[in-house]
Each structure stands twice: as C-alpha cells, then as structure tokens.
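Student: Mind looking at a prediction? Sequence and model below.
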Amino acid sequence: MAKQFQKIEPHLHRFIAAQRMFFTASAAETGRVNVSPRGTDMFRVIDDTHVLYLDRTGSSNETAAHLMADGRLTIMFCAVDGPPLILRLYGRGRVLHRNSAAYAERLATLFDNKAPLGARQMVELDIDLVQSSCGYGVPLFTYEGERPQMNAWATAKGEDGIDAYWREKNQRSMDGLPTGLFDEA
C-alpha cells in the first residue's frame, strides 16, 4: 500500500493544499522524540523537494533543538475527511532565525512580508523521500474552524511579553538542548 517518491508529485501537491493540519516529528540522538501538530495556514511548498513553515511560539522549542543536534525531520499529513491518505515528507531540516537574511527573503516571497505576532522562526525541510500510505485507519473528522487562542495569547503578551516568554521557555529543549533561538544569523 505504501508508495515512495523522490519528490512531491502533482497529486500530492493537491493533497497538501487541501489539508488543514500537519505534524512534525524530530529527535536528537538521545532524549525524547517530539511530535507536534500545526495548522497549514503557515505551511508553504517551495518546490518539489523543499517545504517550509512559519513557526509560531509554543510552550517549548523542541523541533529547533533537535534540528541543531541532529537535523532529521519528518512532516506528516493525514486526511481526516475525503479519500484516505497519509503523506510523509522525510529529510533534513533547518531553522531560519528571525534576524537572518533567509528568513526575511522567505517572509517576503512566501508570506507577503507578513508574520503573525509571535512568529519565532521558520523551519525548512530539504526532502529526500516522500512516502504515501493508505490512511484507512485514520478516523473521519469535520473541520470546524481555526482556534482563536494563539492570536489572543500573542496579542495579550505583546512583543515584549513574547520576547520574555521565549527567553524563559524557548531557549532549551525539555532535554536541555540549545534551540539557537537567539543565535545570530
């Protein structure tokens, strides 16, 4: 049932565009494996072998720490409505820091130079394998809408409050690995 591809084929581009959520999975050589759900509003397909998402503030910054330590990243989409399908994008990821030229270029070209309050970095994936599988075991769900809490939280914190939060909660992973959040470009 599983099929492997060297790039995102056109029918898989269409599948990605129809999704509302994806998951990232990362790990360092030791410590915990991290899996995080994310909304696709901040996800972009750059080309057939590169994708990127604008990463908003979270309670930790595990993916960034794991990418600094190891680099492996998997992004998974699964259909929760319509025809069943699971799609995994495997490869090497890297963080684009807010103060870097690469971040500014990607923000301009992929996000119309607009980042939501609380955008802390971007994560880019260089894909080395694309795999689809049946998705028959994924339950059906109905999309109701986006949650308003992320924007409300960021607005209540303000830029200074978000910066303080990053300094307190997002500079080290739960296993003590550095995230590089305040590293220079």
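Tutor: Arrived safely, thanks for sending. Numbering: from 1, shown residues only.

Student: Going by C-alpha atoms from here, please, whenever you check contacts or count neighbours.
Tutor: Noted.

Student: so residue 114 sits right up against residue 105, yeah?
Tutor: No - applying C-alpha atoms under 8 Å as the test, residue 114 and residue 105 come out as separate, 11.6 Å apart.

Student: Count the residues that sit near residue 10.
Tutor: As a burial measure, residue 10 scores 10 neighbours (other C-alpha atoms under 10 Å).

Student: Same question for the one 10 residues further on.
Tutor: Here the neighbour count serves as a burial measure; for residue 20 (other C-alpha under 10 Å) it reads 18.

Student: I'd like the distance between it and residue 80.
Tutor: 9 Å (C-alpha to C-alpha, to the nearest Å).

Student: if you skip the residues just before and after it, what's nearest to residue 95?
Tutor: Take residue 95 and drop its neighbours on the chain: the residue closest to it by C-alpha to C-alpha, 6 or more residues apart in numbering is residue 123, 4.6 Å away.

Student: And here is the other one:
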Amino acid sequence: MAKQFSNVDDRLRDFIARQHIFFTASATSESRVNVSPRETLCLRIISANTAIYLDRTGSGNETSAHMKADGRLTIMFCAVEGPPMILRLYGRGRIIHRSTQEYRELLNDYYAGEEPLGARQIVRLDFDLVQTSCGFGVPLFSYEGERPSLDQWAKAKGPDGIEEYRREKNSFSMDGLPTGMFDG
C-alpha cells in the first residue's frame, strides 16, 4: 500500500495544507528517539524537496541536538479528518538559529516577517524520499482549534524569562547532547 516519491507534488502539497498537526522524529545512533507534535501553522513547504518550520521554545530541544549530532529527520502527517493517508518526508535536517541572517530572511520570506514570542529557531528539512501509506488505522478526530497555552506561557515569561528558560532547559538534550543554541 505504501508509495514512494522523490518529491512533493501538488497533490501531496494539498494534502499537507489540509492537516492541522504533524510530527517530527529524530535521533542519533546513541540517543533516545524523539517524536514531537507540531502545529502546521508553523510549517512551510518551500520547494519540492524542502520544508521548514518555525520552532517555538518548549520543554526540551531534542531535535536541535539531534540535528547537530546526526541530522536525520522525518516529518509525518496523518489525516485524522477526511480520506485516510499517512505521508512522511525523510531527509536531513538542520537548525537555523535566530541570530543568523538566514533566519531573518526565511522569517521575512515565509512568515511575513512575524516572529511569535517564544520563537526559538527554524528547522529545515531537505528530503529525498516522500512516502505515503494508507492510514486506515488512524482514528478520526475533529479539529477544534489551536491551544492558546504556548502563547500564554511565552507572554507570562516575557523575553528575558524565555531566554533564561532556554539556557536552563534547551542547551542540552535529555541525553546530554549539546543543542548548539548558544554556540558563538
């Protein structure tokens, strides 16, 4: 039932645009596998083989540590409404830090220059394999909306509190790998 493609075509791009959630999976050969849910409002497919997402401050920064150490990244979408399908993007990822010109350019080009409070970095995935599968086992859910919790948390922390939190919680992975967030 699985089908493989070398890139995202218009049909697959349309499927991605209809989803409300995606998951990232990353690991190194010696670390735990990390799987994280993300809202698709932060995701952009910027070419047939490249996706980016604006990553916001969270309780850990495993993806960043894994990208620094290994680079393997998978993004998965699964339809929880409408026709069933699972779509995965397999490739190599890298972190684009807030302090860089590349970050500012991507923010301007793909996010209208708007950076939500708590934005931490942009994750870029250059993928060489796209795979779809049936999704028959994915249950149906109804989308109710985005949670306001992350915005409320960031607002309560403020810029200085977020910076302090990142230094405490986002400098190293749970396995002790450096995230590179404060390099240079």
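Tutor: Received the coordinates, thanks. All values reported here derive from a predicted model rather than from experimental measurement.

Student: Could you look up the SS state of the residue nearest to residue 95 of structure 1?
Tutor: Put simply, residue 123 of structure 1 is strand when judged by DSSP: H, G, I helix; E, B strand; the rest coil.

Student: Find the centremost residue of structure 1, please.
Tutor: residue 53 (4.8 Å; C-alpha atoms, centre = their mean).

Student: Touching both of residue 114 and residue 105 of structure 1, which residues are there?
Tutor: Both residue 114 of structure 1 and residue 105 lack any common contact, where contact means C-alpha atoms under 8 Å, 6 or more residues apart in numbering.

Student: picking up where we left off before, I'd assumed residue 96 was in contact with the residue nearest to residue 95 of structure 1.
Tutor: Yes - shown here, residue 123 of structure 1 and residue 96 form a contact pair, counting by C-alpha under 8 Å, at 6.1 Å.

Student: related to what we said a few turns ago, so what's the residue nearest to the centre of structure 1 up against?
Tutor: Residue 53 of structure 1 makes contact with 42-44, 122-124 under the criterion C-alpha under 8 Å, 6+ apart.

Student: run the last query once more with 6 Å
Tutor: Counting by C-alpha atoms under 6 Å, 6 or more residues apart in numbering, residue 53 of structure 1 touches 42-44, 122-123.

Student: Tabulate the residues you listed (a markdown table), appending neighbour count and distance to residue 6 of structure 1.
Tutor: As requested, the contacts of residue 53 of structure 1 are exported to a markdown table (neighbours: other C-alpha atoms under 10 Å; distance: C-alpha to C-alpha, whole Å):
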| residue | neighbour count | distance to residue 6 of structure 1 |
| --- | --- | --- |
| 42 | 17 | 24 |
| 43 | 23 | 20 |
| 44 | 18 | 18 |
| 122 | 22 | 23 |
| 123 | 20 | 20 |
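
Student: And the contacts of stretch 27-40 of structure 2?
Tutor: 20-26, 66, 70.

Student: Now that stretch: buried residues?
Tutor: Under the neighbour-count criterion of 16 or more other C-alpha atoms under 10 Å, stretch 27-40 of structure 2 has 27-28, 31, 34-35, 38-40 buried.

Student: Which pair of these spans the longest distance?
Tutor: Taking C-alpha to C-alpha as the measure, the buried residues of stretch 27-40 of structure 2 span a maximum distance of 26.4 Å, between 31 and 40.

Student: So which bits of the top helix by length along structure 2 are buried?
Tutor: Longest helix in structure 2, counting residues (DSSP state H): helix 149-169. Buried residues in helix 149-169 of structure 2, defined by neighbour count with 16+ other C-alpha under 10 Å: 154, 157, 162-163, 165-166, 169.

Student: From those, pick the one nearest residue 85 of structure 2.
Tutor: Using C-alpha to C-alpha, residue 154 comes nearest to residue 85 of structure 2 of these, at 33.9 Å.

Student: Relative to residue 55 of structure 2, how far out is that closest one?
Tutor: Per C-alpha to C-alpha, residue 154 of structure 2 is found 13 Å from residue 55 of structure 2.

Student: Next, count neighbours for the nearest residue to residue 139 of structure 1 once chain neighbours are set aside.
Tutor: Sequence neighbours aside, residue 80 is the residue nearest to residue 139 of structure 1 in space, at 6.3 Å (criterion: C-alpha to C-alpha, 6+ apart). Using other C-alpha under 10 Å, residue 80 of structure 1 has 19 other residues around it.
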